[in-house]
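Asks: below is the structure, and that's it, no one-letter string:
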């Protein structure tokens, strides 16, 4: 299958399918025409020797410095080399690939003034899976993700490192091997490659895909815990949630009833207790709020995925040409959204840790053994798994601090307010990874608890999950190195993020 890009309609679902199905990209004919028209305007600017930021002038504080016409192209190469100051571990291959797709998509809107050669080079890299090695740290999230995108651009011109066919190599070597020439940057193109929010947005898209999967997975995992604790289903009745006016809360309640249908372990109010603790009773309210946040974040990300966010922007309407320096590269709308996503995913982990605590605590778990130990005293059972979960959710609380409330001036105070959105995106991925491990711990403990209660009493849908997971993590018959189980179950949850969405 081929993902056709047009600069206007790219969705997160498109990206999810692309990554899972190993698709190719192509561009629409209309988009290509827009690219050609915007490039023609740049050529006219050069011909007429107009003073336009980043085309005939320097950058940042040097915006008033005119460049000799014979050095316009060298200006762009110098920009990429000097701005490639990223540090730290590289972004994942998926993030780097999505970064290229998003950068290509924004150029297709026809406001960037790039050549078709640049468009073709991006398509070639994407379709041949030549993945630029892009350090994660170094972006302020305004003036675009300058450092990360410069490393992307280095690969295109044959000066950076790439990951190709299971190896990290020099871009120049790979291009020579494939008979492909490095891109020769023309006026405006270096700036068009790096003035944008594609690093934070690409990482944000991956975060969102994994967050959505975690949110759905947290429901069927919670249903196992609910049954192990003989939870009350009355609190999930639709009339309770319909009067609250939050549709996602109602949807979570409906799905919880779906997972618990025909269980012989659930109860009604008054049978064992009048009402459950909040971690069971308020699952729709808490998880539902996370889903509401996911909806908002998705809207913001998809807007940005289809936005023109470089500088300057080129417009040609009604025979009038405008080249305007603005600030669409400022990542604030995305930064806020990614900070909200961090909080929403953190809360999925927080409530999960409190649920699993109820399973192992003999004062809270009914008639289950302390820490679900097969031999209390001699065997510690799940005691320290709860410690690990508590540590992860505590770390998440630190990572969830909003990056977007920080700013530090740069470029001699010319760029005096920045978004820090790329930091939000990186911390968001760590939070998702930590939350997945918390859910894995809840799942391991819940499987053991329902086994002690009687798996024949489980709801049929929960029983299917139980059987699947028992092929990954066996029953706890004696103490063992549970970190291995946590890793295997977390890997299972992550692998199914792109292939299964347990929305029912």
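Replies: Yep, it's here. Fair warning: this is a prediction, and the values are worked out from it, not measured in the lab.

Asks: alpha carbons only for contacts and neighbour counts from here, please
Replies: Will do.

Asks: now the residue positioned nearest the centre of the chain: which helix or strand?
Replies: A centroid search over the chain (C-alpha atoms, centre = their mean) returns residue 207, at 1.7 Å, as the residue closest to the centre. Assigned by DSSP states H and E, residue 207 belongs to helix 198-228.

Asks: got a list of contacts for the following helix or strand past that helix?
Replies: Following helix 198-228 in sequence order, the next helix or strand is helix 238-242 (DSSP H and E). Contacts with helix 238-242, where a contact means C-alpha atoms under 8 Å, 6 or more residues apart in numbering, come from 249, 250, 253, 254.

Asks: between the residues you listed, which is nearest residue 80?
Replies: residue 249 (47.4 Å; C-alpha to C-alpha).

Asks: let me know how buried the closest one is, in neighbour terms.
Replies: Using other C-alpha atoms under 10 Å, residue 249 has 25 other residues around it.

Asks: where exactly do the strands run in the stretch 51-200 of the chain?
Replies: Using DSSP state E, counting those that start in this stretch, the strands found in the stretch 51-200 of the chain span residues 87-90, 131-132, 135-137, 161-164, 167-170.

Asks: among those, which is the most enclosed?
Replies: Counting by mean count of other C-alpha atoms under 10 Å, strand 131-132 has the highest mean neighbour count of the strands of the stretch 51-200 of the chain, with a mean of 30.

Asks: of the contacts of helix 238-242, which belong to helices?
Replies: Judged by DSSP state H, the subset of these located in helices is 249, 250, 253, 254.

Asks: on that earlier part again, and the residue nearest to the centre of the chain, how far from residue 312?
Replies: Distance, residue 207 to residue 312, using C-alpha to C-alpha, to the nearest Å: 29 Å.

Asks: equivalent analysis for residue 122, please.
Replies: 21 Å.

Asks: among the strands of the stretch 51-200 of the chain, which is nearest residue 494?
Replies: strand 87-90 (19.7 Å).

Asks: same for that closest one, what does it pack against?
Replies: Using 3 or more C-alpha pairs under 8 Å, 6 or more residues apart in numbering; DSSP states H and E, the elements in contact with strand 87-90 are strand 135-137.

Asks: hmm, who's touching the strand it packs on?
Replies: Contacts for strand 135-137 (C-alpha under 8 Å, 6+ apart): 86, 87, 88, 89, 90, 91, 148, 151, 423, 426.

Asks: presented hereafter is structure B, for comparison with structure A:
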């Protein structure tokens, strides 16, 4: 079946970004008129959007999982070069990054829980007129929510590494790492860190987005 507006083209590369771009730019109502011809696309239910979104979510989960596991290693004296547990200068009286790690682990769990494929949940509706509704928007919304959680997990890791360099007296590095070291107050006594994690997430998101745009 030919999709309206794509005649004479071989179509985008079969990768999630290409599929989503083609669907966003395409005309997929049913039917449509093209050059005086009536075309029945039958693609208004946007199943490709769900399938492509789910591929994004699978990749996103892997990255979030790796970041959460790296965070666990940074906070563990058995793996961080013998630094204090949870990277607090006063283990016992203070909890350091314990709350941050618990939140990161919870975010990872939420990504998994909300990542159930919408393409496995099509149902008929509208008196059977719509006999295959793939819930594509649900899948796209799940990716959006998971992406925000993944940035929080990544920010938690970046702040923990910044705290580790403070405790060890190591050089912060250059670029983004230096910006983190300059703009963040090292953790001495316990304080709420949720806002700082969120601000750091936005900082690194802007950084990597600009790098991606610069290098295509």
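Replies: In hand now; what should we look at? This is a predicted model, so every value here is computed, not measured.

Asks: aligned to residue 204 of structure 2, what sits in structure 1?
Replies: With TM-score structural alignment as the criterion, residue 204 of structure 2 lines up with residue 493 in structure 1.

Asks: just residue 15 of structure 2 next, same as before
Replies: Using TM-score structural alignment, residue 15 of structure 2 sits opposite residue 296 in structure 1.

Asks: quick one: the helices in structure 2?
Replies: Using DSSP H, helices in structure 2 cover 16-25, 47-75, 98-114, 136-168, 176-183, 194-215.

Asks: ranking those helices by burial, who's on top?
Replies: helix 136-168 (a mean of 21).

Asks: which part of structure 1 matches that one?
Replies: Against structure 1, helix 136-168 of structure 2 falls on residues 421-453 (TM-score structural alignment).

Asks: quick one: residue 44 of structure 1 from residue 189 of structure 1, how far?
Replies: In terms of C-alpha to C-alpha, residue 44 of structure 1 sits 15 Å off from residue 189 of structure 1.

Asks: who's more crowded, those two?
Replies: residue 189 (24 against 11).

Asks: the more buried one contacts residue 77, doesn't it?
Replies: No. Using C-alpha atoms under 8 Å, residue 189 of structure 1 is not in contact with residue 77, being 9.0 Å away.

Asks: if we can go back for a sec, against structure 2, where does the helix holding residue 207 of structure 1 fall?
Replies: Under TM-score structural alignment, the alignment places helix 198-228 of structure 1 onto no residue of structure 2.

Asks: what's the answer for stretch 150-165 of structure 1, then?
Replies: Going by TM-score structural alignment: stretch 150-165 of structure 1 matches no residues.

Asks: so how far is stretch 334-347 of structure 1 off the chain centroid?
Replies: Computed by C-alpha atoms, centre = their mean, to the nearest Å, the chain-centroid distance of stretch 334-347 of structure 1 equals 10 Å.

Asks: contacts only, for residue 131 of structure 1.
Replies: By C-alpha under 8 Å, 6+ apart, the residues touching residue 131 of structure 1 are 93, 96, 97, 125, 162, 163, 164.

Asks: repeat that for 6 Å
Replies: By C-alpha atoms under 6 Å, 6 or more residues apart in numbering, the contact list for residue 131 of structure 1 reads 162, 163.

Asks: re the thing from before, would you turn the helices of structure 2 into a markdown table with distance to residue 86 of structure 2?
Replies: Listed next are the helices of structure 2 as a markdown table, based on distance: least, C-alpha to C-alpha, whole Å:
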| stretch | distance to residue 86 of structure 2 |
| --- | --- |
| helix 16-25 | 38 |
| helix 47-75 | 5 |
| helix 98-114 | 6 |
| helix 136-168 | 9 |
| helix 176-183 | 18 |
| helix 194-215 | 16 |
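
Asks: can you tell me the closest non-neighbouring residue to the match of residue 15 of structure 2?
Replies: Among residues not flanking residue 296 of structure 1 along the chain, residue 337 sits closest, at 7.5 Å (C-alpha to C-alpha, 6 or more residues apart in numbering).

Asks: cool, and residue 67 of structure 2?
Replies: Nearest to residue 67 of structure 2 is residue 154, by C-alpha to C-alpha, 6+ apart, at 5.8 Å.

Asks: okay, the one you found and residue 148 of structure 2: tell me how far apart.
Replies: Residue 154 of structure 2 is 10 Å from residue 148 of structure 2, by C-alpha to C-alpha.

Asks: on that earlier part again, out of the ones in helices among the contacts of helix 238-242 of structure 1, who's nearest residue 356 of structure 1?
Replies: residue 253 (19.9 Å).

Asks: and that closest one, how far is that from residue 410 of structure 1?
Replies: 48 Å.

Asks: related to what we said a few turns ago, going by distance to residue 304 of structure 1, which of the contacts of helix 238-242 of structure 1 wins?
Replies: After measuring those against residue 304 of structure 1 - C-alpha to C-alpha - the closest member comes out as residue 249, at 27.1 Å.

Asks: which one of residue 122 and residue 312 of structure 1 is surrounded by more residues?
Replies: residue 312 (25 against 22).

Asks: what residues are up against the aligned residue in structure 2 for that one?
Replies: In structure 2, the residue matched to residue 312 of structure 1 (TM-score structural alignment) is residue 31. Each residue near residue 31 of structure 2 by C-alpha under 6 Å, 6+ apart is listed here: 39, 40.
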